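Asker: With the sequence up front, the predicted model follows.
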Amino acid sequence: MSKKWYFYSCIALIVGVITTGFKPYKFENLNWFYVNESDEVLHYTVPTAEELEYTNVIFPQTGKTYAGFKQALAFKESQGKYHLVNSFGYMGKYQFGMGTLRTIGVRDSLHFMNSPQLQEKAFNALASINKWILRDEIEKYDGKVIKGVTITESGLLAAAHLGGAGSVKKFLKSNGNRSIKDGFGTSIKSYIKKFGGYDTSHIVANKNAKVK
């Protein structure tokens, strides 16, 4: 009798151990991270190769700072892609033409495309040049409203990046009556509006700015 009791007790114990071993764990969903509450082990997932190719990227918010200005403009120009070349031959994160690059000291397009650091420096240099060219317009028109759009320094610099400082001057002198657009139909006015109100005050106006 005792042997049978011992045998059935062992069976019950084994069954109990096996069944408890298959109890589901409860996970807390924290976006990319999953925390196992029972053993405090951190489980995580990362984007797949396919997910990394998504073009609808949501950039972290940086407000109305200069970093935010560059971020927003880059997303509009290329969705923030350093290696993008559009159908007109404009290159990189900020879509530079080769002629513009030469004016700021960049002559090797391949090196430019393969260097994010160089592309960032190029943007800063061009912003300095445009600010110098538009220095009088910035002082004269800042805060004024033209065709329903409030004129700001950052808006003018963004528009100059799109269509050149000369086009921005023509737009302002015509009181917004001259509709100036790029090859894709994007207007100077839309850039002045979209990129208005960012802090670009620390950009030093320099007509001879170069990439170093």
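Answerer: Sure, I can see it.
Asker: okay, CA-based contacts and neighbour counts for the rest of this
Answerer: Noted.
Asker: contacting residues for the spatially closest residue to G196 that is not a sequence neighbour?
Answerer: Once flanking residues are discounted, G196 sits nearest to G155: 4.2 Å by Cα to Cα, 6 or more residues apart in numbering. Residues near G155 by Cα atoms under 8 Å, 6 or more residues apart in numbering: Y191, I192, K193, K194, F195, G196, G197, Y198.
Asker: residue contacts, the third one?
Answerer: Just to be clear, that refers to K193. By Cα under 8 Å, 6+ apart, the contact set of K193 is V149, T150, I151, G155.
Asker: any idea how far the first one is from F195?
Answerer: Relative to F195, V149 is positioned 11 Å away (criterion: Cα to Cα, to the nearest Å).
Asker: Quick one: the contacts of G155 as a markdown table, columns for secondary structure and distance to S128 too.
Answerer: Compiled in a markdown table, the contacts of G155 are given as follows (DSSP: H, G, I helix; E, B strand; the rest coil; distance: Cα to Cα, whole Å):
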| residue | secondary structure | distance to S128 |
| --- | --- | --- |
| Y191 | helix | 18 |
| I192 | helix | 17 |
| K193 | helix | 20 |
| K194 | helix | 20 |
| F195 | coil | 17 |
| G196 | coil | 17 |
| G197 | coil | 18 |
| Y198 | coil | 15 |
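Asker: Determine the three-state secondary structure at the residue nearest to the spatial centre of the chain.
Answerer: Nearest residue to the geometric centre of the chain (Cα atoms, centre = their mean): Q71, 3.9 Å. Taken by DSSP: H, G, I helix; E, B strand; the rest coil, the conformation at Q71 corresponds to helix.
Asker: next, the one to line up against it:
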Amino acid sequence: MIKSSVKNIVIPFSICVLMALALYPSSSLNPESYSTEGLELNYNISEDFAMVSKDHAVKYNMFTPYLGKSFEGFKEALAFKESGGDYFTVNTLGYLGKYQFGAETLKLIGIYTPNQFLYNPELQEKAFIANAERNKWVLRKDIKRFEGKHISGVKITESGILAAAHLAGPGNVKKFLRSYGGHNLSDAYGSSVRYYMKKFSGYDTSMIAPDKKARVTL
């Protein structure tokens, strides 16, 4: 009976103490009295706790750090820069989709209906591959000649060359390389050939086969 009475007193008292501590003004706390010195801190989040797994990212073509320097990483990083990864966007200059294609470039790879292109993600993905294949064929000699060299403070890599060609066309990439950075075209939004060369350097684009007649087929 006595034990029961003590319990009935202690529990409500404990609850009151906890509530008082919770409501105690934070301004009275002294941050200098707390320290992380001597603690082993780890700010890395394991994949188990990540919101998006690597397999999920690859399957749904999402731009995440998991993709690294793979071809998927290259493709999605470039798409993120171009459009934020939005298949259905059109910019102020009329460039279309996830990879921001112009109508004239689409014609080169066999696409003559921009509206159909804009609302067809599968077609956009195939267009990116076909355009990269065509650009790689046009720039094949320059890739061989300049890859690994430094121009205008940038290490030249195949992926950087292909990204810059996507931005400004293979002709302007040739001019940049052969002028050793003297010809550095920028688009209407201020992105330059040199900037793309640097930003997209070092990705694995070996799966892109150079193809002079690359076309899109569904």
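Answerer: Cool, got the structure. All values reported here derive from a predicted model rather than from experimental measurement.
Asker: I'd like the TM-score for the two structures, please.
Answerer: With the length set by TM-score structural alignment, normalised by the length of structure 1, the two chains reach a TM-score of 0.72; 159 aligned residues with a Cα RMSD of 1.5 Å.
Asker: contacting residues around the residue nearest to the centre of structure 1?
Answerer: Q71 of structure 1 makes contacts with F59, G80, as judged by Cα under 8 Å, 6+ apart.
Asker: Now check structure 2 for the residue matching it.
Answerer: Here Q71 of structure 1 is matched to E76 in structure 2, going by TM-score structural alignment.
Asker: And for the closest residue to E77 of structure 1 other than its chain neighbours, the neighbour number?
Answerer: Leaving aside its sequence neighbours, E77 of structure 1 sits nearest to Y94 (Cα to Cα, 6+ apart; 5.8 Å). Residues lying near Y94 of structure 1 (other Cα atoms under 10 Å) number 26.
Asker: Compare neighbour counts for V149 and F195 of structure 1 and give me the winner.
Answerer: F195 (23 against 17).
Asker: Next, the aligned residue in structure 1 for K136 of structure 2: secondary structure please.
Answerer: In structure 1, the residue matched to K136 of structure 2 (TM-score structural alignment) is K131. What three-state DSSP gives for K131 of structure 1 is helix.
Asker: Okay, helices next: where are they in structure 1?
Answerer: Assignment of helices within structure 1 using DSSP state H yields the ranges 2-21, 49-52, 66-78, 98-103, 109-113, 116-133, 135-141, 153-163, 165-173, 188-194.
Asker: Please work out which of those helices is packed deepest.
Answerer: Most buried of the helices of structure 1, by mean neighbour count (mean count of other Cα atoms under 10 Å): helix 153-163, with a mean of 25.
Asker: average distance between it and structure 2?
Answerer: Average distance, helix 153-163 of structure 1 versus aligned residues of structure 2 after superposition (mean Cα distance after the TM-score superposition for structure 1): 0.2 Å.
Asker: so where in structure 2 does that helix end up aligned?
Answerer: Alignment of helix 153-163 of structure 1 against structure 2: residues 158-168, by TM-score structural alignment.
Asker: for stretch 10-27 of structure 1, same thing?
Answerer: Aligned using TM-score structural alignment, stretch 10-27 of structure 1 spans no residues in structure 2.
Asker: Share the number of residues neighbouring K181 of structure 1, please.
Answerer: Neighbours of K181 of structure 1 (other Cα under 10 Å): 15.
Asker: Which residue of structure 2 is paired with it in the alignment?
Answerer: So, by TM-score structural alignment, K181 of structure 1 is matched to S186.
Asker: Equivalent analysis for I192 of structure 1, please.
Answerer: For I192 of structure 1, the residue aligned by TM-score structural alignment is M197.
Asker: Report the contact partners of its match.
Answerer: When contacts are counted by Cα under 8 Å, 6+ apart, M197 of structure 2 touches V154, I156, T157, S159, G160, I161, A163, A164.
Asker: Swap in 10 Å and give it another go.
Answerer: 151, 154-165, 173 (Cα atoms under 10 Å, 6 or more residues apart in numbering).
Asker: Rebuild the residues you listed as JSON lines, extending it with distance to K126 of structure 2.
Answerer: Formatted as JSON lines, those follow (distance: Cα to Cα, whole Å):
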{"residue": "I151", "distance to K126 of structure 2": "31"}
{"residue": "V154", "distance to K126 of structure 2": "30"}
{"residue": "K155", "distance to K126 of structure 2": "29"}
{"residue": "I156", "distance to K126 of structure 2": "26"}
{"residue": "T157", "distance to K126 of structure 2": "23"}
{"residue": "E158", "distance to K126 of structure 2": "20"}
{"residue": "S159", "distance to K126 of structure 2": "18"}
{"residue": "G160", "distance to K126 of structure 2": "20"}
{"residue": "I161", "distance to K126 of structure 2": "20"}
{"residue": "L162", "distance to K126 of structure 2": "16"}
{"residue": "A163", "distance to K126 of structure 2": "16"}
{"residue": "A164", "distance to K126 of structure 2": "19"}
{"residue": "A165", "distance to K126 of structure 2": "17"}
{"residue": "V173", "distance to K126 of structure 2": "23"}
